[in-house]
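In: Compute the structure for the input listed below.
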Amino acid sequence: MKSQIFALLFAAAIIVGCRPASPANISEVTGTVTVDGKPADSATITFAPIPSGKSSYGRTDDAGHYHLVYTTDIEGALIGEHAVTIANEPAPGQATPAVMVPRQYGKAGKLTANVAPDQKNQIDFALTTKAK
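Out: As a prediction, the model looks like this:
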């Protein structure tokens, strides 16, 4: 019995140990996107490091929630300042999202965000249809 328990614990340690660790320069990023107080569904959000670096991407769900991915194996974004773009223009044949993100937020320079080190970053975007 003890040998079976040991074998199970050993196997579990190997499986957990094989998962890729996030690099030290990446932090988790989640948040919510709203437009005039309503959740922006089916929106693509991009964090592009300033001045340069690999971008992270995410997509909002029906409640406007997103989480960023850096690669297929690593969630989050590079630590530091980012130019943020948010857009939900449907592709031909796709249903139009219930809440459309104004086109101005799909342009670089309109939004920025700072990803802090060693923590879970909650970065929300309360967008508006009114011109600023």
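In: okay, CA-based contacts and neighbour counts for the rest of this
Out: Will do.
In: Number of residues surrounding residue 64?
Out: 21 (other C-alpha atoms under 10 Å).
In: same thing with the one 10 residues further on?
Out: The local packing of residue 74 (other C-alpha under 10 Å) involves 17 other residues.
In: Before we compare anything, build this one as well:
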Amino acid sequence: MTVVTQGRIRFLFPLLCLISVGCSDTPSDQPDRGTVTGTVTMDEKPLAGVMVVFSPEEGRSSMGTTDDVGKYELVYVGDTKGAKIGTHKISIATAQSDSSEEEGGAGAAPFKETIPAKYNTKSTLTEEVKAGENVFDFQLTSN
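Out: This next block holds a predicted model:
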């Protein structure tokens, strides 16, 4: 190898390393994730406006809110979609708005959860998030 070729390699190799790190689609401070979507129903009817929260054994939870037909997609942080790979405890609860503060302040009626506690505060639901696409549908019952 000539001195000129060796010089080019010494220059290009670090440049290629920097480019490959800069082009990664996963920020270095975030864990590996899988996308998570699904549908939530109660008594076979779609549930709109409920929060679906996936909480890993360690680390940040992911959350999504169902649309008018009960579909959700989890968001890890900001506009980064998905959930950390691994086992998660699932909580499904009615999304609370700030309207009680706007409509009555301190005199407003307290919030009443319409989804049974067995799906949120006393949830035993778990799922295993894997790399790639994950679809978890939840068929809840009101009793």
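In: what about the strands in the second structure?
Out: Counting by DSSP state E, the second structure has strands at residues 33-42, 45-46, 50-56, 62-65, 71-73, 75-77, 80-81, 83-84, 86-94, 126-129, 132-135, 138-140.
In: right, so these: which one is the most enclosed?
Out: With neighbours taken as mean count of other C-alpha atoms under 10 Å, those reach their highest mean count in strand 83-84, at a mean of 28.
In: Where does that strand end up in the first structure?
Out: Counting by TM-score structural alignment, strand 83-84 of the second structure lines up with residues 77-78 of the first structure.
In: Residues contacting the matching stretch, please?
Out: 25-29, 47, 49, 54-56, 68-70, 115 (C-alpha atoms under 8 Å, 6 or more residues apart in numbering).
In: can you rerun that using 6 Å?
Out: 25, 26, 27, 56, 70 (C-alpha atoms under 6 Å, 6 or more residues apart in numbering).
In: now that stretch: how far from the chain's centre is it?
Out: 9 Å (C-alpha atoms, centre = their mean, to the nearest Å).
In: State the distance from the closest residue to residue 42 of the second structure other than its chain neighbours to residue 66 of the second structure.
Out: With C-alpha to C-alpha, 6 or more residues apart in numbering as the criterion, residue 42 of the second structure has its nearest non-adjacent residue at 4.4 Å, and that residue is residue 140. Residue 140 of the second structure sits 14 Å away from residue 66 of the second structure, going by C-alpha to C-alpha, to the nearest Å.
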